[in-house]
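Visitor: can you look at this prediction? I've put the sequence above it.
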Amino acid sequence: MPIIKKIECQVCFEFCSKSSFPKITSNCNHKLNICKSCVSKHIASQLDSKIERINCPFDRCDQKFNNDDIKNISEELFERFDILILRQTLSKMPEFRWCKNPKCESGQIHFEEDDAPIMTCQACGQKSCYTHDIPWHEDLSCSNYEVNKQGNDEETQDLLEKETKPCPKCGIRITKDEGCDHMTCSIRTCKHEFCWLCFADYEEIRQYGNTSHEPTCKFYA
């Protein structure tokens, strides 16, 4: 009985038959032995990361997989790669929009663009706004939606100004709960202590007393 020579994969270190080591890409010329299973896992990982250009797993080789290379490794991976390239190509088209129904994976080109912003998905019937790329804003034109959105943004900003203040050290806005005006920043990496009313540094207050408060602060003495 002939002895079948096994070759060690230089990624997983498993010993496999020679037939388990495909030519990685059609342009690779190195002698690195990587088994088909490891090459498949490499391609799948790149597809999971939504990477268009899939290079040879050998870090010193800059050759990329073409369609036939991936197809030779796995028909299933090739189908995933083909869909990924199609979706990324469509997403780069300015007139294309994906359906906003989370259960629908369809999309379409909308040639009317902003002149007729209501889009109706041909697959599921979901209405969406071409201009704002969101589900259609019922009872609001695009201009009214913009006004309404701007108003909400201003209300949110007003609330932030009234209810929060920025830490003098890290700048992150924090909220004052009930209690005294001696504040400690809630950000774990900061923990700066300051006066809520005048932002005086409590390190200086401990060292020099209440003269460290601003003269307009009620704690100044």
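Guide: Looks like it came in fine.
Visitor: going forward, measure contacts and count neighbours with C-alpha atoms only.
Guide: Noted.
Visitor: run the chain-centre distance for the lengthiest helix in the chain.
Guide: Criterion DSSP state H: the longest helix present in the chain is helix 142-163. In terms of C-alpha atoms, centre = their mean, to the nearest Å, the centre of helix 142-163 is set 25 Å apart from its chain centre.
Visitor: do stretch 28-40 as well
Guide: 31 Å.
Visitor: end to end, how far does that stretch reach?
Guide: Stretch 28-40 has its terminal residues 16 Å apart, counting by C-alpha to C-alpha, to the nearest Å.
Visitor: strands of this structure, start to end?
Guide: Using DSSP state E, the strands of the chain run over 6-8, 15-17, 96-98, 107-109, 118-120, 127-129, 134-135, 164-166, 173-175, 182-184, 193-195.
Visitor: CSV for those strands, including distance to residue 88 and mean neighbour count?
Guide: Output for the strands of the chain, formatted as CSV (distance: least, C-alpha to C-alpha, whole Å; neighbours: other C-alpha atoms under 10 Å):
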stretch, distance to residue 88, mean neighbour count
strand 6-8, 37, 16
strand 15-17, 36, 15
strand 96-98, 11, 20
strand 107-109, 12, 16
strand 118-120, 21, 20
strand 127-129, 20, 22
strand 134-135, 19, 16
strand 164-166, 40, 15
strand 173-175, 38, 16
strand 182-184, 47, 18
strand 193-195, 49, 21
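Visitor: this is the comparison structure:
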Amino acid sequence: MSEECIVCLEPKAASDFPTEPLTSTCDHSPCTCLDCIRIAIAVNIGGNLSSRIACPECEEILSHEAIQRYADDVARRKYNDMVIRQALEGFEGFIWCASGCGSGQIHDGGVDQPIVKCTSCGGQTCFQHRSLWHTGVSCEEWDLIRSFPMPSTVSDGLSNGKILDRIRRAREIQASEEVIGKISKRCPGCARSIEKNGGW
């Protein structure tokens, strides 16, 4: 006697279906064949950034044991790598190397000591920005550079250093204007900022 899979709609033998529900919380008997379950798991793992893979019929989350039982070898390896990565990222201060070597480590210095030197490849990662270290530029300056509108053409010739110089100059002008605003007021005649230092 055959049964039709609700996914592929193919008639299958009873042995082509799971003998028990996929999760302990599924309240239905399995109506998806083992081949379709295997494919559903592989597709979910391939396009998912989370290790939470659902039953293809009711959206209950599959256990680690269920994934190991029903997934193919490739999907099982990807799933295990994903679980390990998520576990590592749960540790406070953990950071992946931005050089792309695939290594990571716990950094105790936090944002107070933002340069993380990879113990595997020696590359430097910025702990605050989770990117390659921005050599010669503090994290605050790097934020300013990244927020500054970039030139529309290469001929504008603005390097990060020139952009940084402009930002520093703009900040100096802004700071000067704030001080002038605190210690002076506008002349009612010419509207220039003046400071009263004596007289009536």
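Guide: Done, it's in. From a predicted model like this one, the values you see are computed outputs, not experimental measurements.
Visitor: TM between them?
Guide: Once superposed, chain against chain, the TM-score is 0.63 (TM-score structural alignment, normalised by the length of the second structure); 148 aligned residues with a C-alpha RMSD of 2.6 Å.
Visitor: one step back: out of the strands of the first structure, which is closest to residue 28 of the first structure?
Guide: Of all the strands of the first structure, strand 6-8 sits nearest to residue 28 of the first structure, with 18.8 Å by C-alpha to C-alpha.
Visitor: sorry, back to before: what residues sit buried inside the longest helix of the first structure?
Guide: By neighbour count on 16 or more other C-alpha atoms under 10 Å, the buried set for helix 142-163 of the first structure is residue 142.
Visitor: and if you look at stretch 100-114 of the first structure?
Guide: Here stretch 100-114 of the first structure shows 100-101, 107-108, 110, 113 as buried, counting by 16+ other C-alpha under 10 Å.
Visitor: ditto for stretch 26-43 of the first structure
Guide: 28, 33-36, 38-39, 42-43.
Visitor: of all those residues, which comes closest to residue 127 of the first structure?
Guide: Taking these together and measuring to residue 127 of the first structure by C-alpha to C-alpha, the closest member is residue 43, at 36.3 Å.
Visitor: what does the closest one align to in the second structure?
Guide: Under the alignment (TM-score structural alignment), residue 43 of the first structure pairs with residue 41 in the second structure.
Visitor: got a list of what the residue nearest to that match when sequence neighbours are not counted touches?
Guide: Nearest non-adjacent residue to residue 41 of the second structure, counting by C-alpha to C-alpha, 6 or more residues apart in numbering: residue 71, 6.2 Å away. Applying C-alpha atoms under 8 Å, 6 or more residues apart in numbering to residue 71 of the second structure gives the contacts 37-39, 41-42.
Visitor: so how far is residue 152 of the second structure from residue 71 of the second structure?
Guide: 49 Å.
Visitor: surely residue 5 of the first structure and residue 19 touch.
Guide: No - here residue 5 of the first structure does not reach residue 19: they are 10.6 Å apart, not a contact under C-alpha atoms under 8 Å.
Visitor: so where's the longest helix in the second structure?
Guide: helix 160-183.
Visitor: which residues in the first structure does that helix align to?
Guide: Going by TM-score structural alignment, helix 160-183 of the second structure sits over no part of the first structure.
Visitor: that helix - contacts with which helices or strands?
Guide: Applying 3 or more C-alpha pairs under 8 Å, 6 or more residues apart in numbering; DSSP states H and E, one finds that helix 160-183 of the second structure contacts helix 139-147.
Visitor: sorry, back to before: trace the residue nearest to residue 41 of the second structure over to the first structure, please.
Guide: Match for residue 71 of the second structure (TM-score structural alignment): residue 74.
Visitor: please name the residues that touch the residue nearest the centre of the second structure.
Guide: Residue closest to the average C-alpha location in the second structure (C-alpha atoms, centre = their mean): residue 130, at 8.6 Å. By C-alpha under 8 Å, 6+ apart, the contact set of residue 130 of the second structure is 95-96, 98.
Visitor: any idea how far residue 7 of the first structure is from the equivalent of it over in the first structure?
Guide: Under the alignment (TM-score structural alignment), residue 130 of the second structure pairs with residue 133 in the first structure. Noted for residue 133 of the first structure: a distance of 53 Å to residue 7 of the first structure, by C-alpha to C-alpha.
Visitor: repeat that for residue 182 of the first structure.
Guide: For residue 182 of the first structure relative to residue 7 of the first structure (C-alpha to C-alpha), the value is 70 Å.
Visitor: with residue 71 of the first structure instead?
Guide: 23 Å.
Visitor: ok, now residue 208 of the first structure?
Guide: 76 Å.
Visitor: hmm, back to that, now render the contacts of residue 71 of the second structure as JSON lines, adding distance to residue 119 of the second structure.
Guide: JSON lines is the format used below for these (distance: C-alpha to C-alpha, whole Å):
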{"residue": "37", "distance to residue 119 of the second structure": "40"}
{"residue": "38", "distance to residue 119 of the second structure": "38"}
{"residue": "39", "distance to residue 119 of the second structure": "38"}
{"residue": "41", "distance to residue 119 of the second structure": "35"}
{"residue": "42", "distance to residue 119 of the second structure": "33"}
